[in-house]
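Asks: Sequence and computational prediction follow.
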Amino acid sequence: MMYGARCLSIHAILSVLSSVLAFGVVQHEDSMLPLGARGPGTIAFSSEWQAVGPFQIGTREATWNADPLEQYGGFRQLEYDTNSFFRSSIAMNGSVGWELVAATELSNNITNARCALSFSFPSVDWPFISTVYGWAGFQYQAWARGEITVSGTETTSLILYTDQILEFWLDGEPYFGGDFYTYRKAPPVLHLEPGTHRIDIRLVRDVRAMGGIGEPTINVVLEMRLCTNALERTRESILISDNVNGRLVSPYASLSLRNSHPESAIKITRVQSSVNEITAELLHDEGLIIAPGQTRPISFSVSLNSRNATIINARVFYHLVDEENFESSLSVTQQLRLRSTYDPQKFTFMHPGGIVSYTIIRPPARNASCDFNQDSLPVLLQFHGAGVEAENDMVAHSLDPVADLCSWVLFPTGITPWSGDDWHAWGFADVEAAVASIPEWINHTNWEGSAVNIDRWIVSGHSNGGQGTWYALTHIPDKIVAAAPVSGYSSIQNYVPYHLWHPMEPRRYAVLQAASNDYRHELLVENGRGIPILQQHGSIDDNVPAFNSRLMSLLISQAGYSTNYVELPNRNHWFDTVMTTDALKAFYRASVKLDTVSSKLENFTFVVSNPGTMGSKGGFQVDHLEDPGQYGRIDVQVSFQRCEYRVRTSNILQFRYLGSACSNPAFIVDEEEITTDCAGIVCSTLYFSRNTAEKRWQFSGTTPQIPSRFGKQLGAMDAILRSKGPFIILYEEDSAYPTAVQISRNLYQYFSADSEVTKDLEKKHMSTGNVITISTGQFPPRSDNRHPIQQIGDTLSVRDGSGEWHKYNDEEVPAAIFLQDVGDDSRLELVIWGKDSENLMTAARLVPMLTGVGQPDFVLLGKSSGLKGVEGAVAMGFFDHMWNVTESSYFS
């Protein structure tokens, strides 16, 4: 990437040189680094747009592309023609043509422009389609074309907001990711020459994001704003803890900044406060680099030197990477929110991904009447629904009617209002980190009240949070005291059925579905045995139908235990006291007195979808599956009197026992008695592994056998999100830079994740975070050549589970994406490869971003992928614990 100089007048240059000679470094009080002058003029959107559609698409299929217009080279190759028609499976007479759509709102001026568009395609009989296919029939795709006009005499730097748009093309360049949930956190930075610029937007209607009630319209907003400074703050305020009794309850703070410079990276050197009452310090020891067009969260610490401080002032110092002597600064001032000790309050902490997150914490009330004998109290977790911030009063104060509850209460964020990824890999890591941070709050506030037991969880949540409750219950059952999913959906696939995807071979579909095994709660219900569960749902819920809760209640009864299921007559999805109905209040009060029960069960089953995300049940934890593309299962019968554990397994390669076994425990695994060498001592954490060659189990000792792939590396492609530190995004060719920045932007937009974009390959082994490597032409260098996906010349070869090599030239497979080991620790690397920059973007679409897409460990994309989606994949599947391709993988 070329790093250019900023634009300064001759007078300014002479002034700067004079200052450098005198002082060495130029520092301006709140000085901003300008982008340079631009001539007078306006930025404007066209008032009329040309549209083609609608076409069929399935739930979350757009990530795989599956665009019928790719048959004609893509919408970008088509020109408006009223005589042209295109085949569509959902339109009358099976075809659609061009139509003109006028903007419903339009404003254009010198500094900003805004265009709102509404698409409904009334010629389609939507009620009939939905009668057959339900909400899936309200999902469709289309394309629309408009223009951006830039007048004046100079290149204009601007940001482009794309509300509820997933993909667009500008002047023939693709942008994937957009801003599907209207976060407005990381808009792309554009540098446009004077003139007219064509913009093509892909319209994708998604019921989960846009609703399933009423007319199935797509309403999108495009907005441009002029950039005036090289470093700009996003619209977000400083993320900082509340001020409780004159002190911040946590020192961690964060501010998000965007580099709008067209060429040069910017280095953040330090953060200071300009008032004596506050001390601020950057948490990045060597500073932090923001690449051109990138948005990054800047983490820093804050302490109050006065109990009377009510305002925080943070001043960020920075310079262009090649101009260390020209330092500028940016200041942000914000009112501190005041709270008392027992109020719900914002508490910041460090997410495993190296960013500052927050939770709303409510300590046990002074008047809590705990009529039971416990040294420490459990944690009651309340997961919010989609699109809601945890600090919103409707969440933070939803449990005010039970303010005297004998528990610690947390309202986690899951990182974003859409909870990162539905409380899964990224979002659930936030939950675990929030709970683990409660002792920090206790120490920081000098708390003298009841202690906390961070291993006893009562989980509850509403809507998407209800689904998150099912996730916690089924994945870490030994920590769960009780669970109350409220108005929650049973799984992503059940919420809006996966009808109307482009037809695909059943084995491809099997791999696609298996990639989401970890989130099929209806297949994991056996894991909840012994745990008290209260389900609550409104009978006329038109957002998450009560079918979801009824189904889970049915499946739980078929699993041999039961839930207390409360269906509220004539109640919809949300009402003010939905989380504190009489049934729920009684459930909370009863649950805080309970302890975990799994260790007391005499027989139970543990169904394992992904050992990398699942804890233990009854003290048994699975470390590895034989084939991670299939579920594993452990059935346990316990005789406490004889200290005997009878275990039957299916698709299990290695497991451990974490309980407090007696001094001479007996383990009988698949009818074979295993000697544990524990005679005369009390054993805990015992490891058992299966010798696949001899097809028998053996005791592995009290320390694990670490294979090539383990722990947080396990899972489908979204395992890359379980990063211990900021992501490193590596690129070698300058042509790959736009893709690198786009991935960085998407990670921040949808997860608030931090990433460093760099060409320095040494950074791969100098960081703690997972790596995303982008390459065109040749694969990036590897530390070893044992990976089953290899490249020799223009041939890609994949070794399947039987050892056979499948070979494809780069015409057959022009793009690929796959996981591999970094080579030096437990980190992961996601390799994104394309034979050229256009195909590189095709593979980059599959970087985990939206939930429910179903990305397995590796995908080799064929030349028809743009048109056919998953059906265009030539090979796809999973890697086992030794990075070998599993038998459940697919090859064409």
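Replies: In hand now; what should we look at?
Asks: hey, let's count contacts and neighbours off CA atoms from now on
Replies: Noted.
Asks: Contacts made by stretch 296-308 with the rest, please.
Replies: The contact list for stretch 296-308 (C-alpha atoms under 8 Å, 6 or more residues apart in numbering) reads 245-248, 251-258, 271, 276-284, 288, 290, 355-356, 748, 752-755.
Asks: Second structure follows, compare the two:
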Amino acid sequence: MVPLAQEGNPPFSVSFSSAWQMLGPFQIGTREATWGADPLEFFGGFRNLQYDQEARFRSSLAISGTVGWSLLEGETVNSNAFGSSVSLAVNFGTAGVPLQSIYGWAALQYQAWARGQFSTDTEQDWPLIVYSDSILEFWIDGVHYFGGDFYSFRKAPPVIRLGPGEHTIDVRLVYDVRVGEANFNIAIELASGSLEVVSKGIVMADVLDGSLASSLASVTVRNNKAQDLEILSVEPALNDSATTVMRKSSVVISAGQTRPILFDVTLGDPSTPSIGIRIQYRQVKPASFPSFLEVSQTLTHRSIYEPHKITYLHPGSILSYAMLRPPSKKAIQGSNKISTFPILLGLHGAGVEADNDMVAHALDPVPDLKTWVLFPTGVTPWSGDDWHNWGFADVEAAVNYIPKWVEAVEWQGPGADIDRWLVMGHSNGGQGAWYTLTHRPSKVIAAAALSGYSSIQNYAPYVLWQPMDPQRSAIRDGTLNSYRHELLMENCKGIPILQQHGALDDNVPTYHSRLLSQLLLQANGTSRYYELPDKGHWFDGIMTTPPLIDFYNEQTGKTLGDQELQSFSLVVGSPADTGSKGGFRVTQLETPGQYGKVDVVFDEATATYRVTTSNVLSLEVDDRRFPSGLFLIIDGQDYHELGGPLRLQEDKVDLWRATDGQWKVDNKQPNLLLRSGRQLGAMDAILRTSGHFSIRYQRSEASGIALQISRNLYQYFSADAAIVETRKQTDHAPGNVITVGIGGDVHAGAHPFFPIELSSSGLSIREPGGRMREHGGGGGLSAIFLRPLPDERLELVVWGVNKASLAVAARLVPMLTGVGQPDFVVMRQDCLWKGVEGAVAMGFFDHEWNVTKTAVLR
């Protein structure tokens, strides 16, 4: 598409002022900004403060305890006929340095605010795109934008419309040591047409010796108009007669929204160098005649034995990709089609795409491993959410696609054993390797963790969050239980592990690998630990050092090791995240937000498995793992024969602790009143959607928040969402639902006895004892909470007593990792400066969707 300025329209220009007013630094904890925790909100917010050289503000990071206004010179990076950008290089000198010896990197993090002006020269309000690199939130002419672009993805910027003249922009500067340098960039550009292709054009698989590795493709578009647009079809371009493109269902893209469009591609000519598609769309209201947008894409042709791009469907109904290298001709010599090789999973570090050569070709020095080499992307360069919930679902989707790849390219070599993984990762991917080890121990045959951190809380400690009482702190920490690998090391017993870390690493300190090595030993696990002198965080060949090459060759021929374990333990932070070990899987915890544990000891003399549990409500036992004649004693109470009459289904036994404490065969069927499966966990359980999200709002006042949530979901997860205005409880889409409401507009949930009830004047919560606790709407009351839908689906309710308080609740919709949102949070405006301490109620729901006794109910 041709930019508007080139279509005969009047000239357009935008320019930033060079002088910026700044106020800071102020204390901020790791990932705390989502909760508010902005001390200037106590004074009504930075947007309501005027520059005053004499004014002083209290700050725990400043010498003598106060800070004042200062001036910062913004550097214009680029300016042309289509827009302009400015860079703010912030340096507070020694602020935080004296504290670093006590608090480490946490003391170097800070927040501040900066105010600048920009002017637009135009005869009308053309749509403008606002990029906000490394920025979480900002205000333009008094309008709030939360979410920003913390990782500088530039995937889903806001579309705004401004008239000519001067405009004010207030920017919150949050420095997070995990993200990088303290450089903040803002760019304002003229939008290109009504419907604009964004990101990478068409994302599709590589062509392998004449065959597409996979037919699924995607193109992401942004609606720059002030009206909704409907995608009617995706067809081959008019000049491309050799390509077949199929997309039958229509898609509505709300005004200002970014959405990915899926379609299937078939190549008539395998040697074609490129393809072209034509997107047919129209305005929804008032209906317009169709328009067309053509997009072309150069195809990448590779040999089937090279690392190449495959595409597949993520559970969230979006396209994702991975880089796959099947076994080489030499590796498969002597094997046949019924043979199977394990999967070598390579998890990349933060900010790196899987198709980058440094990732995709990292194992080129070992071309003949008897394994399928797979480099997932985790959906985004930051792997969705640090290879956890959303990102790990992508890993499993990539693994599960390999058998379909075998069919698509008519592979004649040995198959892939998708239940045997050798996992390897570097940096954030090294942390991802620990996550895989501790959450899928029955699938991992071996693991190599390279320069990985132990957990986000340990990497950049949470000690400088705003003060909160211990109960609130415990709830916040409980939401992150699944990601504290230091406390999950017992799950690694019996799995060969290699640790490698550069001794000069100034990104992830060697402390993390040393600590986990020690904790592994104490958990009766083992690892080979290599600390490389004179090496830093990254160096060429880091994934193929001599110890690693030996390890890969040694481990690829092995089978699962936990079948031979005579004793082991399984520690569970969330049953939804954690698979089985030794045939045992926890399916429910008694008290969510606390760890559950299963200890198993096999007594050969009596052919008995003696199982002891802690904080476990239900268990699944894989009956295929145990021959008939073996027995199970659980918590010294029940005595069952495995492989015998206990069996409920063909391959597993479900056990449930009854109210009298006795373990019984589970006859419960999944239903709306019981929380199970994908619904378990903290608020980020909403990310376990099976299908795209539906964001529903009940009145036009809430439409801006609905759009903001959609934009953030795509920015940080590449997630797709349909925005729908409805006053009904529609339940037609297969995915999870986010309901955005004000006052009494929110409909009743599907659960008839749900403990949180909303009204136009406030809300009520049913306490564990049954008493209803009322919260009036004063002080800007708002809430965000999960509630159930059929088929293990979830609804996330985002509610405020008015529009302003709704924006406070919307901040907590899962977006960044490590924020720590429990199942429900009720707050007032003072959380904007108090942070977590400002929550008037927060906690978890149990297996029957009741509020647990551990909740804060002020």
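Replies: Alright, I've got the coordinates. Quick caveat: nothing in here was measured; it's all calculated off a predicted structure.
Asks: about what we covered before: please list the members of the contacts of stretch 296-308 of structure 1 that lie in strands.
Replies: Applying DSSP state E to these, the entries found in strands are 247-248, 252-258, 271, 278-282, 288, 290, 356, 755.
Asks: can you give me the strands in the stretch 601-750 of structure 2?
Replies: With DSSP state E, counting those that start in this stretch, the ranges of strands along the stretch 601-750 of structure 2 come out as 608-614, 616-622, 631-634, 638-641, 652-657, 663-665, 693-697, 721-725, 737-742.
Asks: okay if I get these as CSV plus mean neighbour count and distance to N9 of structure 2?
Replies: Formatted as CSV, those follow (neighbours: other C-alpha atoms under 10 Å; distance: least, C-alpha to C-alpha, whole Å):
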stretch, mean neighbour count, distance to N9 of structure 2
strand 608-614, 18, 70
strand 616-622, 21, 66
strand 631-634, 19, 77
strand 638-641, 16, 80
strand 652-657, 20, 68
strand 663-665, 18, 73
strand 693-697, 25, 36
strand 721-725, 21, 32
strand 737-742, 26, 38
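Asks: Is it possible to get a markdown table of those strands that adds distance to V409 of structure 2?
Replies: Converted to a markdown table, the strands of the stretch 601-750 of structure 2 look like this (distance: least, C-alpha to C-alpha, whole Å):
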| stretch | distance to V409 of structure 2 |
| --- | --- |
| strand 608-614 | 46 |
| strand 616-622 | 34 |
| strand 631-634 | 46 |
| strand 638-641 | 46 |
| strand 652-657 | 35 |
| strand 663-665 | 45 |
| strand 693-697 | 32 |
| strand 721-725 | 32 |
| strand 737-742 | 37 |
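Asks: Please pull up the equivalent of I290 of structure 1 in structure 2.
Replies: In structure 2, I290 of structure 1 lines up with I253, judged by TM-score structural alignment.
Asks: no no, G146 of structure 1
Replies: Looks like G146 of structure 1 aligns to G116 there (TM-score structural alignment).
Asks: Would you check how far apart that match and V171 of structure 2 are?
Replies: 8 Å (C-alpha to C-alpha, to the nearest Å).
Asks: Neighbour count: these two, which is higher?
Replies: V171 (24 against 19; other C-alpha atoms under 10 Å).
Asks: contacting residues around the equivalent of the more buried one over in structure 1?
Replies: Correspondence of V171 of structure 2 to structure 1, assessed by TM-score structural alignment: I201. By C-alpha under 8 Å, 6+ apart, the residues touching I201 of structure 1 are W143, A144, R145, I165, E167, F168, W169.
Asks: one more time with 7 Å
Replies: Going by C-alpha atoms under 7 Å, 6 or more residues apart in numbering, I201 of structure 1 touches W143, A144, R145, E167, F168, W169.
Asks: Between which two of the residues you listed is the distance greatest?
Replies: R145 and E167 (12.4 Å; C-alpha to C-alpha).
Asks: S718 of structure 2 -> structure 1?
Replies: Aligned partner of S718 of structure 2 by TM-score structural alignment: S752.
Asks: any idea how far that match lies from T676 of structure 1?
Replies: 46 Å.
Asks: any idea how far A514 of structure 1 is from the residue nearest to T703 of structure 1 when sequence neighbours are not counted?
Replies: If the residues on either side of it in the chain are set aside, T703 of structure 1 comes closest to Y687, at 6.9 Å by C-alpha to C-alpha, 6 or more residues apart in numbering. Between Y687 of structure 1 and A514 of structure 1 the computed distance is 27 Å (C-alpha to C-alpha).
Asks: Start and end of stretch 291-300 of structure 1, how far apart?
Replies: The first-to-last residue distance of stretch 291-300 of structure 1 comes to 19 Å (C-alpha to C-alpha).
Asks: swap in stretch 143-157 of structure 2?
Replies: Span of stretch 143-157 of structure 2 from end to end, C-alpha to C-alpha: 15 Å.
Asks: Specify, as a residue range, where that stretch falls in structure 1.
Replies: Taken onto structure 1 by TM-score structural alignment, stretch 143-157 of structure 2 occupies residues 173-187 there.
Asks: Please enumerate the helices of the stretch 501-650 of structure 1.
Replies: 506-514, 547-558, 582-591 (DSSP state H, counting those that start in this stretch).
Asks: So for S398 of structure 1, which of the ones you listed sits nearest?
Replies: helix 582-591 (11.7 Å).
Asks: Can you state the mean residue-to-residue distance of that closest one versus structure 2?
Replies: Taking mean C-alpha distance after the TM-score superposition for structure 1, the mean distance separating helix 582-591 of structure 1 from the aligned residues in structure 2 is 0.7 Å.
Asks: Can you give the distance from that helix to the centre of its chain?
Replies: Relative to the centre of its chain, helix 582-591 of structure 1 is centred 32 Å away, using C-alpha atoms, centre = their mean, to the nearest Å.
Asks: try stretch 447-461 of structure 2
Replies: Worked out by C-alpha atoms, centre = their mean, stretch 447-461 of structure 2 lies 17 Å from the chain centre.
Asks: same thing with stretch 660-678 of structure 2?
Replies: Going by C-alpha atoms, centre = their mean, where stretch 660-678 of structure 2 is centred and where its chain is centred differ by 29 Å.
Asks: buried sites along it?
Replies: W663, V665, D666, L672, L673, L674, R675, S676, G677, R678 (16 or more other C-alpha atoms under 10 Å).
Asks: so how far is the first residue of it from its last?
Replies: End residues of stretch 660-678 of structure 2 are separated by 27 Å (C-alpha to C-alpha).
Asks: what sits up against that stretch?
Replies: 576, 637-638, 654-658, 685, 688, 751, 788-790, 792, 847-849.
Asks: Mind checking which of those are buried?
Replies: Looks like these have A576, D654, L655, W656, R657, A685, R688, P788, L789, E792, H847, W849 buried, using 16+ other C-alpha under 10 Å.
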